[in-house]
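Engineer: Please work out how this folds:
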Amino acid sequence: MCAGDHPLFIPTDPPPVTVELDSGWTLAASGRVADAGPQISAAGYLAAAPVWHRVSRMPATVLDALQQDGTYQNVYAGTNLRDAVPQDLYLQDWWYRTTFEAPAGHSTYRLDFPGINYRAEVWLNGGLVADSSQLVGMYVDHDVDITDHVVAGGSNVLAVKVVPERAMQDVDGVELADSWYDWINSRYLGVPGNSFVPDRNAGIFKPVYLSASGAVEIGAATVNTDVHLPEADSARLNVYVTVRNNSARPARGTMRAVISRAGKPDIGVEQTVTLGPGERRELTFDPGRFAALELDRPDLWWPYTLGDPALYDLKLEFWQRDHVIDSTSTRFGVRTFRQHRDSDERFPGSGGNFYLTVNGRDFPVRGAVYTPDLLFRDDPGREDATLAYTRDLGLNMLRLESKIPGERFFERADELGIPLMVGWMCCNQWEKWEQWDDEDRAVALDSLRSQAQMLRTHPSVAVWANGSDGLPPEPLRTQYRAVLRDLHWQNAVVDTVSAQAREDWDGIHMAGPYSWRAPGYWLAGRYPATRGATAEQGDNEHIPPYASLRQFIPPDALWPIGETWYFHAGSDPRNAVLTSAQRVINRRYGPSAGAEEFARKAQLAHYESTRAQFEAFAADGSAEHKMTMYWMLNSPWPSFFGHIFDWYLRPGGAYFGAKAGLRPLSMVFDAYAGADHSAADITVTNQSASDADGLTARVRVYDLQGRIREDRTVTDVAVRAGDALTVVSLPRVARDSPVFFVRCELIAANGAVVAENVYWQSQQRDDAGDPAADRPFETRQVSWADMTALNRMPRVALQLGAERNRHGGVTVFLRNPTGRIAFFERAEILAGSGGDEILPIRYSDNYVTVFPGETVEVYATVPAGGPEPGWVRVSGYNTAAQVVPIG
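Structural biologist: Below is the predicted model of the structure:
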């Protein structure tokens, strides 16, 4: 018998290869193509314009691709998404086509489609590889064996026919894809029920990969880490990896796992395995058999707010006769998230509120809800900017309600130390369980299996939610849990993030609100929505800064507010026409004469409400404030739907209000929200990972003329990590000033100002009414603060300067030489003297107030590779806009 005939010998292949198929793609509507799969996937087929559209960037949904090539332009401007784009794109099937070279000499070739919406046929070189009954599900990762169809060492033609999600007239979607529900305005899109874009996000929306390997192939792998608590001085690792023999003969070899991190000795373990023909098996490396997997003093992965997000590398190799047959690599973090319930039973159900610990430390969540682009556009730069803003804000978790992006997003979250909650979406077919058929049930479980397998090894992924607004029924709930268990899911699991009036709720409630609330609402301690653990709350009606507004509302529709504005609002009838936003801004700050004035006043309202939401969850420490998730972090398109920053990545009032409320150390003024409203509590909050002492708290009150009416100082303040301490009780002062300013400064022992908060307060108080009458989608104030005196503030002429600093950014100097207050000053870094703000951008602070005789410094950081900063524009509530060059 020669060596090649040995039953445990497999011929040596070249090193394994995985490549992304991201170029050379074209797209066509199937109804405009006379040919079928055998012809379209054949060499020499002419995929010519205008029937075939060149896709300049893949992955891309249908409408994204058609916008790329100019078929439809500026679809986000005005009402173009409705009026300039056919609304029946989803009623057609679509062909994607490309060619690729396959490396020679390998035993196994596969195509991986981690994201096709919703069904697909795959044709290669004239032959059908998989049909639309096999490839079903937006969130199912489709792994297709093409070994029998590929031209190894030559050119191949791939054609994928995508069948979009369909819907019948009597239901809001019949397949487990994704809608935008109330995130876009179905009323003005002309689509009843759930909101969809014209193609229903059909297409290939995640990267396509070609892999070439030996006959033995390494599959999915993960590392579970169990940190020894409470000391956190050691950890046990369990490595799980699947291996598959794709040949018709037995195969024997060695699986090797090497764990490495710079500055640490490598850890290597291996085991011998024999696989039968076609056998697939999961291998385990555990500390019981491999003592090296018991780590002493490992570098832990921490959320960035608590420490360094340390990462380890895992390399897996399958060896035969001194040759690597296949190999894979992944990264992981050594950390342990655990879920708990407190003893607070004031909310429906029992068992108290949900909360998390990480590596044995309490982890109060201060988060927001993330969304991808409305067309699921693949844009790494936008993802990076969004995650950078997340850290700049001080948010410590993002929630993804379905709309799950590609793996790169999670890799970046791992590196940046940003924890994530991921799960299925509310309200559409994912929670219409009574409409499911057998295929839906299979797709649901396959979808969970695919997403959990991708997410499980990422240290950033802290929580999986099987449901959003609803509770999955049995037996589905048990089946979901079984999938997670089989995949060794090591993170928190909840079945719903909406409190149920039953014993099986998971300790998270969803009472909103989804409309604007005055600061006193958040800080009064009377409203259930402001306590416990909540998965979404914020304001569904956000007005972007005027510079953004002009980019998507045409000039003839900018004022008065009308149909074009509503087209970009949410879909719920209570926010579809921006009722609360208009009422709040008009009642609180006075009617506006145009869009620019309205947007300027809106930033004030968004700043004070958003800041108060996060302050409320800090001011009493974490005892009753386990989790708040702002609804939402960002916008899927230029819109008025709730966001902390808009689609153009322009930070507005909500952004800097949130940033102030999320400071590690700060001072919070409670807006006289206490029981009798005669005095305000001013509290030092510590949301950092370390105790703080030797602090000085100073509180000053100014009237509208800029005169100091109260000045109090408290020394030797000490606050433990995660705690808060009330330091001043401030009576109502300056009663002759209809609006006054409360200035709170926290000063370190060396005299440096750690944090400064400026509040504008009306003598006429806000009253949000009886908590029992609170309605999440409506702003129902009983009485309103009157801030209109701000419109009559004396004008101030600031002295401005700007220079490049040693950190590569820009320092802006705002000097007030007068005896008046310069209020709500916004600095913008420009490339040219008359241009737009450079975006994305990060500022140390903004919308600042400059008190008489003082100078405020604002530090700006522009990402590398962007436009060069050249000018600074500063405008304020009572100052004229000025533009100065950067020195």
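Engineer: hey, let's count contacts and neighbours off CA atoms from now on
Structural biologist: OK.
Engineer: middle-most residue in the protein, spatially?
Structural biologist: Nearest to the mean C-alpha position of the chain, by C-alpha atoms, centre = their mean, lies Tyr370 at 2.6 Å.
Engineer: check contacts around that residue.
Structural biologist: Residues counted as contacts of Tyr370 (C-alpha atoms under 8 Å, 6 or more residues apart in numbering) are Leu398, Arg399, Leu400, Glu401, Met632, Leu633, Asn634.
Engineer: structure for this one too, so we can compare:
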Amino acid sequence: MRSRAVPLVAALALVFAVPDAVAQPTAQPTAPPDFTVTASPGSVSTVPDWRMQSSARATQGGNVISTTDYADAGWLTVPARSTVLAGLIANGRYPDVNHGENLKQVDRDDFAVPWWYRKVFQASPRPGVHTFLKLNGGVIARGEVWLNGTLVAGSDKVVGAYPTHEFDVTSLLRNGDNALAIRASSSDPQNDLVIHFIDWAQLPPDRNQGIFRDVQLAASGPVSLRFPRATADLPLPSLASAAVTVEVEARNNTGSAVTADVSGTIGLTPFTSSVSLAAHETRTVTFTQDVDRPQVWWPFQMGAQPLHTASLEATVGGVRSDVASTRFGIREVTSSLVQGARQFFVNGRPFPVRGGGWASDLFLRTDVRRIEDQLDLVRSMGMNTIRLEGKPENDELYDIADRLGIMLLTGWECCSKWEDYASFDAEDDRVAGESAESEARRVRNHPAMLGFLIGSDAAPGAGLEKTYLDALARADWDLPVISSAKASSSPRLGPPGMKMDGPYWWVPPNYWYAKRLGGAFGFASEIGPGPTVPELDELRKFLTPSDISKLTDYNAVQYHLSPSTTFNRFTFWGTALDNRYGRPGSPEQLVRKAQLANYETNRAQFEAFGRNSSDASKPATGVIYWMLNNAWPTMYWHLYDYYLATAGSYFGAKTALRPLHVQYSYDDRSLAVVNTGLADVPGLTVQATLFNLDGTVKADQTRPVSARGNGSVRVGTLPQPGGLSTTYFVRLLLKDASGRVVDRNVYWLSTKADTLDYGGSTWYHTPQSGYADLKGLDNLKPGQVSVTTSSSAAGTDVTLRNTGTSVAFFVRASVRRGVGGAEVLPTHWSDNYVTLWPGESVTLDARYRPSDLGGATPSVEVSGHNVARVVR
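Structural biologist: Have a look, this model is predicted:
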């Protein structure tokens, strides 16, 4: 993510350009209006879709294009939130841009000119009612806004991806048909404060030019209510009461003084206040109520997520003028430095961040169900935080995070105009401040918000820092503000308490335990082991047969890795795979061994940070896995793939993030129990069993333990018997007082250690000087597993039993749309990639939407490292 050497997508194959999409209309009439702006005070009308055209074809000015009699036949109809390329894709103008190298077919030159968006709508203006045009985010990269032949705002005002704007267009509205047109200029992330995908994926050829958030028309009377806010002051640590403060901006839209009554409720005693406003004056109206025994909002592992609504109304002369409302949670978030590391606190309790970096859709398309599916996978995995670096999402993600109890850490991106601080001029300073203020106002009410990073790889200088802090103050932002995700101090905020020392590419499991570079201490704002190759079924969705055949060529450029030359080959990831697991003889073998590598290092990363969270001298206060998801199908930097399939990377992390978890330490062979709940759990035992590859038990010990609430405890060290095979197994069982297994964890280890050459470290990698020997896994005797399934409307239960005489290693189950059908995605598994010794059994729960079966009967496929495929 740090690379600046990002080549442009080649402009190839003009046959795939869009002449029919941009054809100049003839005498055909424009499309009739298909939505109506409501004139009732308090109403909001969202533009449902647009007509879109290139300015290379629509050559007239906005004074013509924004008239109702302009003929826009031949223009494309695109969604309400649609970049230019997203609109072209939605209209089928290109082949599947996810598959192979099809994205190269898009001609970059098509986006060297501005594009027009146009909408005809109906309105019925009423005396005394004001109508406002609201841009809920900027127009990428700049916009001209026209209504009924008149310029509302020019490209000197509408600049950048994030500033919101509101324009009083009452005098321009007509009774009947009206025409709105917006001109979006070309985008260049190195020169514009917009959105850049850096080295996360191949870049969108339009660089996200266009409109990616809602455009709305809102009506109100003489007084408008804007930016409703609700906050809570909680006495810590009792949480026995809360002072809830509700505030809203009341704005006089007229040229005369006016008095408004502002009233509201948060579900308790109604409140009301009379406010006098001078001509065009805006004042903040504030109410405070005390709440006994409040329903407190918590991150999901720490408690429940009750949400409340603050509803407000303004009346003038007894007549409704406007309404506003906001959802909120009663909670407090703070942060401080602990032993130099950033520590967050929620409701007074330490909150150890276990998160992942979010990638928006490459074309900035909004699919609410897809976002909800992803956050459900995040919660199922046990991850508690998402970091949004420079890709603040639309409102739906924040609403879902509030409901699910997943914390969000937002801020600006690296490696683009956002951190080219030396190039900032007066306009850049203004747009940066407007961006910060707009985003802060938009997300500040969400209880899931954790903080705001005003820098990513570098803190801004004193002048820009002041611009950001003043903007956040205007937005009444009361959450932590951090100078940078890197250890880069700023003049006023000081040290961020975060580190960004890599890695971004492959490292072995023991790397995470060393207290240097990206090891488990402090707050690591973005680190991960790089390649996360999906299962073969998933690869076939976006790779050609030729692409798949070259997976074993580690020096070959892989288009579905990164545009960066640092990350576009498998290189030393493949070298480590060969040395540790044995050279794969085929792509199928590579994919199978990749799951092992993904699982073990991802598990170790989160386990190391979990274990060290209770270290008094150098606590591990937070870690952001790089990355959580993909903007476009790739083979690196994700915990679940683009199609929401969960493989070794996901289940390694899920194992480490279980709420009550027993684990092994790769550095000192210690065992630990990590508890993410707030309460201690006494009366537990840890059973540690060591097996040779042939199944021989070499050691078996049981120890008592009491799990520490919101922390970790050590439980001695792993036995070290003689006579271990070079590759051997460890099974850890955590049992409650009744003997019930509450956690199960299996390791495959080597008597030969991975060794690291720290002296050769770069910003993205620490090379290995020696490799663990896990090749014995290829010599396991065939395992036998019986499979029993039971399906209902809730999903499918899969019971696996080892009926053979050898270990059944790394056994995976998948639910299919009928025998031989595609995998049902997303599916939430209680566990997967499990290892069973003779006589052992485990039941895996699979939950999915029945509608995703497509009418087929669910079928289950099971296979393992040494287990042949079984179909049920």
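Engineer: circling back: from the contacts of Tyr370 of the first structure, pick the one nearest Tyr209 of the first structure.
Structural biologist: Among the contacts of Tyr370 of the first structure, Leu400 lies closest to Tyr209 of the first structure (C-alpha to C-alpha), at 24.5 Å.
Engineer: And the closest one? What does it align with in the second structure?
Structural biologist: Matched by TM-score structural alignment, Leu400 of the first structure corresponds to Leu388 in the second structure.
Engineer: Secondary structure element holding that match?
Structural biologist: Following DSSP states H and E, one finds Leu388 of the second structure within strand 385-389.
Engineer: contacting residues for the aligned residue in the first structure for Ala432 of the second structure?
Structural biologist: By TM-score structural alignment, Ala432 of the second structure lines up with Ala444 in the first structure. Neighbouring residues of Ala444 of the first structure by C-alpha under 8 Å, 6+ apart: Leu176.
Engineer: just Leu724 of the second structure next, same as before
Structural biologist: With C-alpha under 8 Å, 6+ apart, Leu724 of the second structure has these contacts: Phe691, Asn692, Lys698, Thr751.
Engineer: Kindly reformat the residues you listed as TSV containing secondary structure and distance to Asn63 of the second structure.
Structural biologist: Output for the contacts of Leu724 of the second structure, formatted as TSV (DSSP: H, G, I helix; E, B strand; the rest coil; distance: C-alpha to C-alpha, whole Å):
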residue	secondary structure	distance to Asn63 of the second structure
Phe691	strand	79
Asn692	strand	79
Lys698	strand	83
Thr751	coil	76
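Engineer: Pick out whichever of the residues you listed sits closest to Met498 of the second structure.
Structural biologist: Among the contacts of Leu724 of the second structure, Thr751 lies closest to Met498 of the second structure (C-alpha to C-alpha), at 34.9 Å.
Engineer: Just give the number of residues close to the aligned partner of that closest one in the first structure.
Structural biologist: When the first structure is aligned by TM-score structural alignment, Thr751 of the second structure is paired with Gln763. Neighbour count for Gln763 of the first structure, taken as other C-alpha atoms under 10 Å: 17.
Engineer: The match of Ala432 of the second structure is in what secondary structure piece?
Structural biologist: Element membership for Ala444 of the first structure, per DSSP H and E: helix 438-455.
Engineer: Just the element for Val369 of the first structure, please.
Structural biologist: Using DSSP H and E, the element containing Val369 of the first structure is strand 365-370.
Engineer: Buried by neighbour count: which residues of the helix or strand following that strand qualify?
Structural biologist: Where DSSP H and E defines the elements, the next helix or strand beyond strand 365-370 of the first structure is helix 380-393. Applying a neighbour-count criterion of 16 or more other C-alpha atoms under 10 Å, one finds Arg382, Glu383, Asp384, Ala385, Thr386, Leu387, Ala388, Tyr389, Thr390, Arg391, Asp392, Leu393 buried in helix 380-393 of the first structure.
Engineer: give me every residue that touches the fifth one.
Structural biologist: When the contact criterion is C-alpha under 8 Å, 6+ apart, the partners of Thr386 of the first structure are Asn634, Leu649.
Engineer: same thing but at 10 Å, please
Structural biologist: Residues near Thr386 of the first structure by C-alpha atoms under 10 Å, 6 or more residues apart in numbering: Tyr370, Thr371, Pro372, Pro380, Asp392, Leu633, Asn634, Phe645, Leu649, Pro840.
Engineer: show me where the stretch 601-750 of the second structure has helices.
Structural biologist: In the stretch 601-750 of the second structure, the segments counted as helices under DSSP state H, counting those that start in this stretch are 648-656.
Engineer: all strands for it, in order.
Structural biologist: Per DSSP state E, counting those that start in this stretch, the stretch 601-750 of the second structure has strands spanning 620-625, 660-664, 670-675, 681-692, 697-707, 711-717, 727-735, 741-750. These are given in chain order.
Engineer: Superposed on the first structure, what's the mean shift for the shortest one?
Structural biologist: I take that to be strand 660-664 of the second structure. Once fitted to the first structure, strand 660-664 of the second structure is off its aligned match by 1.0 Å on average (mean C-alpha distance after the TM-score superposition for the first structure).
Engineer: give me the stretch of the first structure that that strand matches.
Structural biologist: Aligning strand 660-664 of the second structure against the first structure (TM-score structural alignment) gives residues 665-669.
Engineer: Could you do stretch 568-576 of the second structure as well?
Structural biologist: Going by TM-score structural alignment: stretch 568-576 of the second structure matches residues 576-584.
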